[in-house]
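K.L.:
I would like to see how this sequence folds:
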Amino acid sequence: MAHPSRGHAVKAVVALLGALLLGGCATPPPASVPPVTVVTFGDSVPAGTACHCTPFPDLYARMVSPVADSVNLAEAGATSADVRRALSGAPARDAVRRATVVLVMAGANDVAAALDDDDPYAAPVAQVGRNVTAALRSVHELRPGVPVLVFGYWNVVEDGVAAGDDDNRRAAAVAATAACDQALREAAAATGVTYVDTLPVFKGGTGTGDPTSLLAADGDHPNAAGHEAIASAAYAAAH
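P.N.:
Next comes the predicted model:
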C-alpha cells in the first residue's frame, strides 16, 4: 500500500517537471517592432509624375518593410525652396516627427529654369545647396537621429531619345546636372546624411549611357523600371 504523503510528493515533482519542460519549450512572444514610416519631400520624380506606376518612395518603403507606411509629400514642380518652406508647416512637421526614414529629392526645377532661359546656373545651384541644407537641418531638429537619404539626378532636364540631337544643350544639361548634384552631395555631407547617386543608375558606371529604357515617354521622368532602379539604389545605400 502506497504511503499517502509519498504519493502526493511524487505527483508534485511530476507536475513541477512538466511545468519546467513546457516553460523551456515554449516560444517567447515576439519583440515589439516599431512601425516603419517613410516620409518623402521633393519634386515630380519622387511624386511619380508621367509614370502611372508606384513611385520609388513607396517601393523603397516596401523594401524596408512589407507593412511600411509611405507618406509621400513630393509635388510636381516643387523647388528646393518649396521643400524648405514645407518643413515650416504643421503637416510636414508632424509627418517628420513620426518618420523612421526621410527621403529628399529636390533641386532639378531650380536649375532647369536657369538652363532653359540660357542664364548662368551658378546662382540657382548655390540656392539648392542652401535650401536643402536648411531642410535637412530642420528634419534633424524635428526628429533627431532619423536616417535621411538625399537623391541626386541623372539629368535636370529631359534625357535619352526625347532630348533630341542638340549637342550644345546636352552638354549644358550635363554640366548643370553635375553642379546640382555636387550641391546636393555637399548638403548631405554637411548634415551627416546619406547621398544616393542616381547617375550610374540611369547612365551606367561611365555616366554616359543611354537612359531611355528607364524613362517615361517625356524623357524627363522615370518609368516603372526607373522607379524600381532608384528604389533599389536607395536600399543598397542605406542597408
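
K.L.:
rest of the way, CA atoms for contacts and neighbours
P.N.:
Fine.

K.L.:
quick one: contacts of stretch 123-138?
P.N.:
With CA atoms under 8 Å, 6 or more residues apart in numbering as the test, stretch 123-138 has contacts from 80-81, 83-84, 87, 106-107, 110-111, 114, 179-180, 183-184, 186-188, 190-191.

K.L.:
derive a ChimeraX selection command for the buried subset of these.
P.N.:
Those of these that count as buried under 16 or more other CA atoms under 10 Å are selected in ChimeraX with:
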select :80,81,83,84,87,106,107,110,111,114,179,180,183,184,186,187,188,191
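
K.L.:
in helices, which of the contacts of stretch 123-138 appear?
P.N.:
In this view, the contacts of stretch 123-138 that belong to helices under DSSP state H are 80-81, 83-84, 110-111, 114, 179-180, 183-184, 186-188, 190-191.

K.L.:
what segments of the chain are helices?
P.N.:
Along the chain, counting by DSSP H, helices occupy 4-25, 44-47, 56-64, 80-86, 90-97, 108-116, 122-142, 167-191, 199-203, 224-238.

K.L.:
most packed of the ones you listed?
P.N.:
Across the helices of the chain, averaging neighbours per residue (mean count of other CA atoms under 10 Å) puts helix 44-47 on top, at a mean of 25.

K.L.:
quick one: Thr177 from Val111, how far?
P.N.:
Thr177 sits 8 Å away from Val111, going by CA to CA, to the nearest Å.

K.L.:
anything in contact with each of these two?
P.N.:
Counting by CA under 8 Å, 6+ apart, the shared contacts of Thr177 and Val111 are Val156.

K.L.:
dump the residue contacts of the residue nearest the centre of the chain.
P.N.:
By CA atoms, centre = their mean, the mean C-alpha position of the chain lies nearest to Leu103, the distance being 3.6 Å. The contact partners of Leu103, by CA under 8 Å, 6+ apart, come to Val38, Val39, Thr40, Phe41, Pro57, Val148, Leu149, Val150, Phe151.

K.L.:
another one to check against the first:
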Amino acid sequence: MRAALLLVIMVLGLTLDLPGTAVMETGMVAHVTVAHARAFAASPSAPLAVSPGRAPSHAPATVRTVVGLGDSVPAGSACDCSTYVSLIGEALAARQGTDVVTENLAASGLTTQGLLDQLEDDSARKTLVSANLTIITIGANDFDSSTIKDDDCGPSISMACYKDDLVRLRANMDAILAKLRVLQTRRGSRILVTGYWNVFMDGAMARAEGDRYVTNSDSLTRAVNDTLAASAEAAGVRYVDLYTPFKGESGAGDDTALLADDGDHPGATGHRLIAREVLSALSQD
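P.N.:
Here you go, the predicted model:
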C-alpha cells in the first residue's frame, strides 16, 4: 500500500507533457494508457505532498471512465495546465495499472440550471451512462458577484440578497443528483461533489477589493458549500471539502499561490490539490 500511495503522490506533482509518452486526446476526451501512466509516475519532477492524516487508507474499486461536470473550475479556465479531472485520470491509471478514459464535459460559465439542461443532451447522457466516476464542481455562477459589496449581502443580515439564489441552488442540485442516479446504474459507480474555496475571487485579488468584499464573499461561499454538502448527503453521494485544504481550518489562510492570475480559478498547484483531495475522498468509500 505504501508503494501504491507513493505512486499516486508522484503522479499529482507532474505535468502531462512528458516526452515519449502518449495520452490520446480528442476534444475533451483523454485515453490514459497504462504505459503512459507508468512513465508519468516515473518522472523526476517534485511531487505534491499529501497532508498529514488525509492519505488514502485503501485502494478504491477500479475506475475505467472518469467524467468531469460543472463550470470553469473543472474546465480549467485561466490555467494553461492539466485540470484536476485529467490529473485524477492519470493518478488512477497509475494506481490501478489499467487504462482510464477521462471525459471532461465542464464548461466555463455553466450554472446549475445549465448543467440540468446539459443532462438532457443525448451525447452527455450517453457519456454519463458509461461513467463509473463522476466529479462535479458547480454552483458559483448561480450568484451575481456585482452585488457582493451591497449592505444586504453581508453575514450580519444572513445574506438576504442571495436567499432566493441559495434556495434555487439546493433545488437544482437535488435535481442534478437525482438525474445522475437514474443514468448511472452500474454497480460501483460513484459521484462526488466538490465545494469551493471561494465562489468569487480570493487571495490577494479579493483583498484588493476591500474588507467588505472579503467578508461577504467568504460568508456566501460557506453558505454555498453547506448547501452543496447537504444536497450530496441527501442523495447519498460524497461531498469533497475544498475550503479547508485551500484556506485552513480557520478559513484565514492565504490561498493566492493556489490560484491563477485572475485570483478566481485554481492554478496548476490548485488543480493538483483538488485532485489529491478527490483521490483521498475516493479511498474512504
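
K.L.:
would TSV of the contacts of Leu103 of structure 1 with distance to Tyr121 of structure 1 be doable?
P.N.:
Putting the contacts of Leu103 of structure 1 into TSV (distance: CA to CA, whole Å) gives the following:
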residue	distance to Tyr121 of structure 1
Val38	32
Val39	29
Thr40	26
Phe41	23
Pro57	28
Val148	27
Leu149	24
Val150	21
Phe151	19
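
K.L.:
mind listing which of those are in strands?
P.N.:
Counting by DSSP state E, these place Val38, Val39, Thr40, Phe41, Val148, Leu149, Val150, Phe151 in strands.

K.L.:
structure 2: which residue goes with the fifth one?
P.N.:
Val148 of structure 1 maps onto Ile191 in structure 2, with residues paired by TM-score structural alignment.

K.L.:
re earlier: which one of the ones in helices among the contacts of stretch 123-138 of structure 1 is nearest Arg169 of structure 1?
P.N.:
For those, the closest approach to Arg169 of structure 1 (CA to CA) belongs to Ala114, at 12.6 Å.

K.L.:
now the closest one. Nearest residue, chain neighbours left out?
P.N.:
Closest residue in space to Ala114 of structure 1, ignoring its immediate chain neighbours: Tyr121 at 5.5 Å, by CA to CA, 6 or more residues apart in numbering.

K.L.:
hang on, isn't the one you found packed against Leu115?
P.N.:
Yes - the criterion here is CA atoms under 8 Å, and Tyr121 of structure 1 meets it with Leu115 at 6.5 Å.

K.L.:
so what sits against both of those two?
P.N.:
Taking CA under 8 Å, 6+ apart as the contact rule, Tyr121 of structure 1 and Leu115 both touch Ala176.

K.L.:
please pull up the equivalent of Ala230 of structure 2 in structure 1.
P.N.:
Counting by TM-score structural alignment, Ala230 of structure 2 lines up with Glu186 in structure 1.

K.L.:
ok, and the closest non-adjacent residue to that match?
P.N.:
Leaving aside its sequence neighbours, Glu186 of structure 1 sits nearest to Gly129 (CA to CA, 6+ apart; 7.4 Å).

K.L.:
what residue of structure 2 matches up with that neighbour?
P.N.:
Using TM-score structural alignment, the equivalent of Gly129 of structure 1 in structure 2 is Arg170.

K.L.:
tell me the counterpart of His227 of structure 1 in structure 2.
P.N.:
Using TM-score structural alignment, His227 of structure 1 lines up with His271 in structure 2.

K.L.:
excluding its backbone neighbours, what's nearest that match?
P.N.:
Nearest one to His271 of structure 2, counting by CA to CA, 6+ apart, is Tyr84 at 4.7 Å.

K.L.:
pull the contacting residues for the one you found.
P.N.:
Tyr84 of structure 2 neighbours (CA under 8 Å, 6+ apart): Pro74, His271, Arg272, Ile274, Ala275.

K.L.:
can you tell me how far the fourth one is from Leu119 of structure 2?
P.N.:
Counting by CA to CA, the separation of Ile274 of structure 2 from Leu119 of structure 2 is 24 Å.

K.L.:
next one: the third one
P.N.:
Note on Arg272 of structure 2: its distance to Leu119 of structure 2, by CA to CA, is 27 Å.

K.L.:
same question for Lys247 of structure 2.
P.N.:
Note on Lys247 of structure 2: its distance to Leu119 of structure 2, by CA to CA, is 32 Å.

K.L.:
next: Arg187 of structure 2.
P.N.:
Plainly put, Arg187 of structure 2 is 21 Å away from Leu119 of structure 2 if you go by CA to CA.

K.L.:
same question, Ile136 of structure 2
P.N.:
With the distance defined as CA to CA, Ile136 of structure 2 ends up 13 Å from Leu119 of structure 2.

K.L.:
ok, now Leu69 of structure 2?
P.N.:
Separation of Leu69 of structure 2 from Leu119 of structure 2 (CA to CA): 10 Å.

K.L.:
equivalent analysis for Cys153 of structure 2, please.
P.N.:
Distance, Cys153 of structure 2 to Leu119 of structure 2, using CA to CA: 32 Å.

K.L.:
same check on Asn141 of structure 2?
P.N.:
Asn141 of structure 2 is 17 Å from Leu119 of structure 2, by CA to CA.

K.L.:
ditto for Val214 of structure 2
P.N.:
Per CA to CA, Val214 of structure 2 is found 34 Å from Leu119 of structure 2.

K.L.:
ok, now Arg168 of structure 2?
P.N.:
Using CA to CA, Arg168 of structure 2 is found at 17 Å from Leu119 of structure 2.

K.L.:
cool, Leu5 of structure 2 as well?
P.N.:
34 Å.
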